[in-house]
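Novice: next input, structure requested:
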Amino acid sequence: MSYMQDEQKKTTDSYKNIAAFIQGKIEAGEWSAGRKLPTQRALAEEFNVNRSTVIHALDILKDKGYIESKSGSGTFVSKHSSSDISRNMMNWNDYSKYSVYPTNHQTVRKINNLELDQSLIQLGKGELHTSLFPRDSFNKSLRTLENTFDNYGYNDGTGDDRFRQAISNYLKKRGISSSPQTILPVSGALQALQLITLGLLQRGSTVYAPHVSYIHSLHMFRTSGMRIKSVPFTSKALDADYLREHLSGNHHSSVLYINPTFHNPTTQTISSNNRKDLVEISNQYKMPIIEDDIFRDLWLDQEPHAPISSLDNSGHTLLIGSFSKTMAPTLRIGWISGPVDVIDKLSDLRMQLDYGTSYLPQLALYDFLESGRYEQHLLELREELRYRRDMLVHLLEENMDDYATWEVPNGGMFIWVLFSEEVNIRRLFTSLVGQGVLINPGFIYSSYPNQYVRLSFASSSVEEMRRGILIMRKVIEQHQMTVLE
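Specialist: A predicted model of the protein is given here:
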């Protein structure tokens, strides 16, 4: 066989393999009617072929009636074909279109998927780089499970008593008096919000939140029939006067969601006086406060103000904590602290949903806390994060000074960067992904477009952080040159 014949056979085999792969997914029911196929570029990279080979494979599938193209939208599994396979297929996309929980914002979904791509430089991810996990010291706590784990059945949803006591001791050191009976283990802060939404809030309630907030990237409140009302959030303060004005005319039940310490994504920490104002407003209008305080332990320069819940003597504040930011999300362990009646109600809800949080991570964290290894880990972690923060600030000063401004955060894991109007944030996000860098654009945290980007100094190695910022500068400069031409 000649060289040309050999290459031709490879091409033939390639498009047949691609067509067979897609057809197999459809016929097996894995890819349902209406599902969008991967892009031609993604398929070409997956099968290590050129795009013309992919196009040839797709054309064959179109002729067979398996797929169809929509101009400007992409290629989809066919739902209109008269072929037997298409007639009998369940269109799960249409079926679930009006489900209780719709799919995430398109960009949020894309980020969630790309955060799992280890080939990308993660410049926006909200978790610690794997090198920052305390492997050796935590392994010691894992080894204690051999002697501490003795419950092999279902529980009452309230969690392990030893873990709840350890969290009670942990909170006491941070100025919060919470007995074990006021603490409910959960699988992270997001589940805490879901339990509060399903178990406590009424349909039609107003959820007040800062105008830029992590909560805006979630459908959770809206799909449960709540209305989200944005509150102006300036440096170190949520606008208390604005909140009072709206609450005085709001006849629906209301709740305030606030991430008061190293706020995600702006990194701001609200002042002590502002915290007192919010407690007064809560008492005056009988408005519960959801205090999401998962970044508190990541202070770098000085210990932050006392939690809102430590100032509240009326039982209006529900405190959410988690080890996802200080340890690792894979542990899936956090807690809610609140009045006993609330914890009892949410514990009952846990029994209806999943019978409670796994005991294994609870027991491992119980030992890690009680042994003092967690506090030692925090000392070492703060030192490393302080170095990384200063390094990212240095890189920004060297490379982004002409295009952006920022404030140096006192804690957390992010820098909230404001780019000039000449930088198209959506285009920057897309271009950087193409260059192997992932950032979190600010528009996913707000109902309004903005020029911000959330950059993390914790989620990548120092060398990756340096390369990522250099690539960002190159992308911006290339865009600027294109505009000038």
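
Novice: going forward, measure contacts and count neighbours with C-alpha atoms only.
Specialist: Fine.

Novice: residue 405 falls within a strand, correct?
Specialist: Yes - using DSSP: H, G, I helix; E, B strand; the rest coil, the assignment for residue 405 is a strand.

Novice: the nearest residue to it once chain neighbours are set aside and residue 314: what is the separation?
Specialist: In this structure, residue 405 finds its nearest non-sequential neighbour in residue 418, 5.3 Å apart by CA to CA, 6 or more residues apart in numbering. As judged by CA to CA, to the nearest Å, residue 418 and residue 314 stand 39 Å apart.

Novice: between the two ends of stretch 394-405, how far is it?
Specialist: With CA to CA applied, stretch 394-405 spans 13 Å between its terminal residues.

Novice: then stretch 59-68?
Specialist: 9 Å.

Novice: now swap in stretch 440-449 and tell me
Specialist: 13 Å.

Novice: one more: stretch 86-101?
Specialist: Terminal residues of stretch 86-101 lie 27 Å apart, using CA to CA.

Novice: rewinding a little: between residue 418 and residue 314, who's got more neighbours?
Specialist: Of the pair residue 418 and residue 314, residue 418 is the one with more neighbours under other CA atoms under 10 Å, namely 17 against 12.

Novice: another one to check against the first:
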Amino acid sequence: MNLNYAKRMDGIKASEIRELLKLTQRPEVISFAGGLPAPELFPVEAVKDISTEVLDEQGTKALQYGPTEGYEPLREKIANRMNKFGVDVEAKNILVTSGSQQGLDFTGKIFLNKDDVVICESPSYLGALNAFKAYQPKFVEIPTDNDGMRMDELEKVLENTDNVKVIYVIPDFQNPSGRTWSIERRKKLVELANKYNLPIVEDNPYGELRFEGEMPPAIKHFDTEGRVIFLGTFSKTFCPGLRLGWTCADGDVLNKYILVKQGADLQASTISQMQVDKFLEKYDLDEHIEKIKEVYKKRRDLMLKTMKEEFPECVEFTHPEGGLFTWAILPEHINTRDLAKKALEKNVAFVPGGSFFPNGGNENTMRLNYSNMDEERIVIGVKRLAESIKEML
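Specialist: This next block holds a predicted model:
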């Protein structure tokens, strides 16, 4: 059957990460590929408890439609949690979404026409790039260093580029690099966005997973004109299977997201929202996050230690202060897509880095996740990966 699809489908490809995750379902594969939380840390017994309470107390409401904006008590609790990011908002500033990924898709739908320009970090989150590509924009990548996006390069681009519509950034434990922006860069970004009248989409799924150092204020903390759109999620701090995130924005901007959500899926799951709300009411999410951080820090330290011991000296990698990923750069003649095939022969998976650059290139990079494998498998996997790198060299 030869159907006539919309032209936008020509630019939509299968997510490299999601395709890799299919391979990693094999139990023998040691996976550093996905951004998966550690399943043994999911609060299964607590979720059983709160699920029963929700159904006992509000069963008919939990199974019924709800407002597009989300369950009001949960929105209030999310607004209160935004204080951790240095952002003072109310429930009226919160839209509950089906994961923060939905907020990315809505961003494209709201802001992008064909050939509009999206400014992003280089590299940037593959899931966001794929969400935006459905709306056929052009991408301009801004170089990054250990303090985040380089503002001098961004300013040059803004001065000389027409039709820029949105700036997309991940300032805390960036996916894929693991880097965190300095406070000075955050302030300067808002200053430039004000000057050029642009929205900033601040994607922050990892900010609460800090292992060391002080938590910097969100970019939205410095927002003086209501142009920063903050995307948050419970997927990395609670349970990704519930698919609950949020969009935090001001006034008319949030209204646009609400209108788009009405057309997309009417609302996020009522029962999932009530479950999260009940957990926040009955249990201590911050205490749960501390347990997550303790495990992830141990795994990060072990992965970086083993990489330092086993990888050839020509391989560079980042030291993230939190989050889920480290980023490695190999000699330029090494193509990590070929390396990934070789590593899979040894039952080790990772994500080749080229996919994180919307305009191509940089095929000598790779993203490694340390949150999902236990300590023994991390050591074995890194050693096997090191063997594969040495064979290619």
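
Novice: quick one: TM-score?
Specialist: Between these two chains, after superposing, the TM-score reads 0.92 (TM-score structural alignment, normalised by the length of the second structure); 389 aligned residues with a CA RMSD of 2.2 Å.

Novice: tell me who's in contact with the equivalent of the residue nearest to residue 405 of the first structure over in the second structure.
Specialist: Using TM-score structural alignment, the partner of residue 418 of the first structure in the second structure is residue 329. Residues in contact with residue 329 of the second structure (CA atoms under 8 Å, 6 or more residues apart in numbering) are 315, 316, 317, 364, 365, 366.

Novice: burial of the last one, as a residue count?
Specialist: When counting by other CA under 10 Å, one arrives at 27 neighbours for residue 366 of the second structure.

Novice: tell me the contacts of it?
Specialist: By CA under 8 Å, 6+ apart, the residues touching residue 366 of the second structure are 327, 328, 329, 336, 350, 351, 352, 353, 354.

Novice: likewise for the fourth one?
Specialist: When contacts are counted by CA under 8 Å, 6+ apart, residue 364 of the second structure touches 329, 330, 331, 332, 333, 334, 335, 336, 352, 353, 354.

Novice: quickly note the distance from the second one to residue 257 of the second structure.
Specialist: From residue 330 of the second structure across to residue 257 of the second structure, the span is 40 Å (CA to CA).

Novice: please apply the same query to the first one.
Specialist: Residue 329 of the second structure sits 37 Å away from residue 257 of the second structure, going by CA to CA.

Novice: hmm, residue 262 of the second structure is touching residue 66, no?
Specialist: No - using CA atoms under 8 Å, residue 262 of the second structure is not in contact with residue 66, being 11.4 Å away.

Novice: which of the helices or strands spans the spatially most central residue of the first structure?
Specialist: The centroid of the first structure falls nearest to residue 126 when counting by CA atoms, centre = their mean (6.6 Å). Element membership for residue 126 of the first structure, per DSSP states H and E: none, as it lies in no helix or strand.

Novice: quick one: map it onto the second structure.
Specialist: In the second structure, residue 126 of the first structure lines up with residue 35, judged by TM-score structural alignment.

Novice: what do you get for residue 198 of the first structure?
Specialist: By TM-score structural alignment, residue 198 of the first structure lines up with residue 109 in the second structure.

Novice: count of neighbours near its match?
Specialist: 17.

Novice: what are the boundaries of the strands in the stretch 51-200 of the second structure?
Specialist: Secondary structure of the stretch 51-200 of the second structure (DSSP state E, counting those that start in this stretch): strands at 94-97, 117-122, 138-145, 148-149, 164-169, 200-203.

Novice: which one of these has the most crowded surroundings?
Specialist: Counting by mean count of other CA atoms under 10 Å, strand 94-97 has the highest mean neighbour count of those, with a mean of 28.

Novice: where in the first structure does it fall?
Specialist: Under the criterion TM-score structural alignment, strand 94-97 of the second structure matches residues 183-186.

Novice: average offset of that stretch relative to the second structure?
Specialist: On superposition with the second structure, the mean distance recorded for stretch 183-186 of the first structure (mean CA distance after the TM-score superposition for the first structure) is 0.5 Å.

Novice: what lies in contact with that stretch?
Specialist: 158-159, 164, 167-168, 192, 332-338, 343, 347, 356-357, 362.

Novice: from the chain's centroid, how far away is it?
Specialist: 20 Å (CA atoms, centre = their mean, to the nearest Å).

Novice: cool, stretch 237-250 of the second structure as well?
Specialist: Distance of stretch 237-250 of the second structure from the chain centroid (CA atoms, centre = their mean) equals 11 Å.

Novice: also stretch 354-372 of the first structure?
Specialist: Here stretch 354-372 of the first structure is found 23 Å from its chain centre; the criterion is CA atoms, centre = their mean.
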